[in-house]
Every structure is written in structure tokens, then in C-alpha cells.
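Asks: with the input below, show me the fold.
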Amino acid sequence: MSDADPRIPVYTSAAPPRPSAQELRARIPGWGVDLDLADRPSHPKERSLPTGAHWDLPERQEEKQPRERSIEHQMLPPVFGTTAPLHGLSGAIRRYAYSRFSEARAAHWLLLIAGDRVDVAESRLRALGQGRPDNPIGETGIKGEVTHDGLAARRDSARADVHHQWLDPLLVGLPWLAAGGAGLLAVRALTRSRRGE
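Replies: This next block holds a predicted model:
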């Protein structure tokens, strides 16, 4: 097998496989401009030393439930996190981002951001369903603005966030107002349907 053989596992004690210089130069414009060792300040320090690993392929962590994996990788790394398994609609969005798009595509990252936003909404609904709704007054710092002279913190400093702080109440408050409005409309529609209007 050559160095560029895609069947060679990545996570071995040896250096990971890599395509030849000719393949990379053909595929990536400008690749190899630093190949001249005289132009590379790190050259004397670059040496391939034995790793001392007592294994060829390390023992793999058991995958008890499917984990998301970028399409660029043949397999999961030997060790991976399991503390926050994917769930609900946000998990479906994240799985789709990993299964469909490369990490080099903006769509991959935009879908992950969308999954995070959906996860926030799911968490808020779950907390509301458990009788522990979010406290927007305390959690957003509005109370601290009044009790700890928040205006002085902006007036007497050169903080960078002063320029966009007029937008922050809109970003924090509008989702709550929209949710309240939707809830009010739902209650009104339910009341009308029960009255037979």
C-alpha cells in the first residue's frame, strides 16, 4: 500500500497517511510553495522520531450509541465524548449536518448553529413543561442593571460592547414577546373553538 492509500487507518502509532506531493499539487492550487527547505524556518527541528507507542492501533472506546462523524473521516477517533448525546429535533439537524456536508462547507456550520438554537428552544420548552421556566429578569441581568448601577458601567468606561447594547434587549426580549404573543393567540383560538364561534 502506498502512503496515499485511503484504506490505511488514520489513528495508528505511525504517522497518518498523506497523499503524494504531486497529488496535492494537482488538487490544491499553490500547494508546496514551502517545499524548499531553505525557506522553512522549522526545518532543522522537523524530524520523524519513534513515538514509543506499544500499540499499532490504540484500543477503541466502545460506541454504545451512534456518534456523529465528519464525512472526511473514515472512523471515529479512539476516544470521544459521550456526555451530551444528540436528541430531539436539534439532534436530527446536527446529524444531517455531519452526514451530508463536509466541514469545509458553510452549510455544515450553519446547520450546527441552527441545531444549537433549536436546542435552546427545546430546553426552554422542557423547563416550562417541568414547572421550572426560565427567569428572563434574573438570567439576563436586567435586575443587576437596576440594583448595581449598570448605566455607570457603560458611561464611565471604554467598553467595546457599548455600541451594540441598544440591540441586546431586542435580541433577548423579542423571543419572549413572540412566544407570549403566540401563546396568547393559541389561548384565544382555543377559547373561541370551545365557545363555538
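Asks: going by C-alpha atoms from here, please, whenever you check contacts or count neighbours.
Replies: Noted.
Asks: which ones are touching Asp161?
Replies: Under the criterion of C-alpha atoms under 8 Å, 6 or more residues apart in numbering, Asp161 has no contact partners.
Asks: kindly report the same for Pro85.
Replies: Pro85 makes contact with Arg67 under the criterion C-alpha under 8 Å, 6+ apart.
Asks: in three-state terms, label it for me.
Replies: Under the three-state scheme (DSSP: H, G, I helix; E, B strand; the rest coil), Pro85 adopts coil.
Asks: would you state the helices of the chain in chain order?
Replies: Under the criterion DSSP state H, the chain contains helices at 21-27, 88-100, 106-129, 136-139, 142-147, 150-155, 168-195.
Asks: to compare against the first, here's another:
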Amino acid sequence: MTQTATPYISGKRIPPKSAEELRTQIPGWGADLDPADRPSYPREQPGIETGARWDFPERQPEKWPRERSVEHAFLTPVFGTSTPPAGVSGAIRKYAYKYSEGRAAHWLLLIAADRVDAGEHHLKSLVTLRPDNPVTETGVLTEFSAHGVRSRFGQKRADVNHQWIDPVVVAGPWVLAGLGAVAAFRALRKHRTA
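Replies: This is a model prediction of the structure:
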């Protein structure tokens, strides 16, 4: 069961709750009500000009239906249009927006869609004249030509903790695809001889 959140609309007037109601509902609410406890207090004085001016910009036209957060009534005035959702990854992304941004399902589905999108692009590259080359595109050759191994030790680098899994993440899908192709070829050959 999905929860539907009420969209945020800036112009909507909701009567504010009293300080007493908020203190009972939110632990620690009102801790900064005393101006002496707020580091930003001098800047909050009435009459101080910040120079900030903002008018709502003209809306960018939608060329295709965009994903929309359930928390907001409309899209931001400007949004990215470089990669419209397509294929299985696009369907996963659209499904992710059925969940609130506060739910793990929303973000996990978006991460899964990114992985599916990467797989889709790898598969597309295999049918082109210039398929992906994991050896040169990952920069693994620079490990030997640009002191890659030496730079890992004695430098207190944060990525040393997980560098053991990097070859598995990069080469794993390629090895699995190769094994799958060999298995498919053997099954096809066995089927033809039978």
C-alpha cells in the first residue's frame, strides 16, 4: 500500500499550529525561540536588506510527460531534458515516482533503474560498430603506466578500503555476459546436433 502525500503548494494557507501543539508533537521544538540562542539573530532584524530578489521564472515547456514527485503540485520551472526515460529503465523510473521521496522504495528503484540503464547501453553498444571497451574506458591501463599501484599505499586514501571489489564490479558483468554467450552457443549447438 503506497502512502500519498499532500503536495506542497507555496500559496496554500494552512492555519499554523500553536507553539504548545508543536512542543507536544515534536521533541525539542522551540529550542531556538530565544534570540540569544540563535547565531543568525543579528541578521534577522527587521529592516536589514539582503539584496535577494526572486520572481517566478517562465516555465520550460514539457516535450514529453515528466516524472513528478508526489510531494509537489508541479514541476520546477526548469528541468533536465537531455535523456528522456526509455526502455525498461524508464519504466522503473516512472514507477519509482509513485512513492514519496521520503520512502526507501523511491530511491532504491531509481538506483536500480540506473543499473538497468547502464546494462541497456552496454547491450546496445554490442550491436554497434564500436562496442564498449572495458579495458581502456575504465582506465585500468593507467594503473601500470601512471604509478597507480604505488599511489594506493602510504597515502591514507579512502578508496583503499573498497578497491578489492572494483574489478568485480567492472569486469563482473562482462564475464557473466561472456559465460552466458558461451552457454547459449553450446545449447544451440547441442540442439542442432540432437
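Asks: one step back: please identify the most buried of the helices of structure 1.
Replies: Sort the helices of structure 1 by mean neighbour count, taking mean count of other C-alpha atoms under 10 Å, and helix 88-100 sits at the top with a mean of 17.
Asks: which elements pack onto it?
Replies: With contacts taken as 3 or more C-alpha pairs under 8 Å, 6 or more residues apart in numbering; DSSP states H and E, helix 88-100 of structure 1 sits against helix 106-129.
Asks: thinking again about what came up before, among the helices of structure 1, which is nearest Leu49 of structure 1?
Replies: Nearest to Leu49 of structure 1, of all these, is helix 21-27, at 21.4 Å by C-alpha to C-alpha.
Asks: and the contacts of that closest one?
Replies: Contacts for helix 21-27 of structure 1 (C-alpha under 8 Å, 6+ apart): 31-32.
Asks: how about the helices of structure 1 in a markdown table, adding distance to Glu46 of structure 1?
Replies: Below are these laid out as a markdown table (distance: least, C-alpha to C-alpha, whole Å):
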| stretch | distance to Glu46 of structure 1 |
| --- | --- |
| helix 21-27 | 17 |
| helix 88-100 | 34 |
| helix 106-129 | 34 |
| helix 136-139 | 51 |
| helix 142-147 | 54 |
| helix 150-155 | 50 |
| helix 168-195 | 49 |
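Asks: which one of these lies nearest to Trp55 of structure 1?
Replies: helix 21-27 (28.7 Å).
Asks: before we move on, back to that, among the helices of structure 1, which comes closest to Pro44 of structure 1?
Replies: Nearest of these (C-alpha to C-alpha): helix 21-27, 20.4 Å.
Asks: OK, contacts around the aligned residue in structure 2 for Leu112 of structure 1?
Replies: When structure 2 is aligned by TM-score structural alignment, Leu112 of structure 1 is paired with Leu110. Neighbour list for Leu110 of structure 2: 92-93, 96 [criterion: C-alpha under 8 Å, 6+ apart].
Asks: again, but for Pro7 of structure 2
Replies: Neighbours of Pro7 of structure 2 in contact, by C-alpha under 8 Å, 6+ apart: 70-73.
Asks: now Ala97 of structure 1
Replies: So Ala97 of structure 1 contacts 107-109, 111-112 (C-alpha under 8 Å, 6+ apart).
Asks: repeat that for 10 Å
Replies: 68-71, 91, 103, 105, 107-112, 115 (C-alpha atoms under 10 Å, 6 or more residues apart in numbering).
Asks: for Ser102 of structure 1, same thing?
Replies: 70-73, 108-109.
Asks: Gly131 of structure 1 now?
Replies: Gly131 of structure 1 neighbours (C-alpha under 10 Å, 6+ apart): Leu125.
Asks: what does it correspond to in structure 2?
Replies: That one, Gly131 of structure 1, aligns with Leu129 by TM-score structural alignment.
Asks: can you tell me what Asp161 of structure 1 aligns to in structure 2?
Replies: Looks like Asp161 of structure 1 aligns to Asp159 there (TM-score structural alignment).
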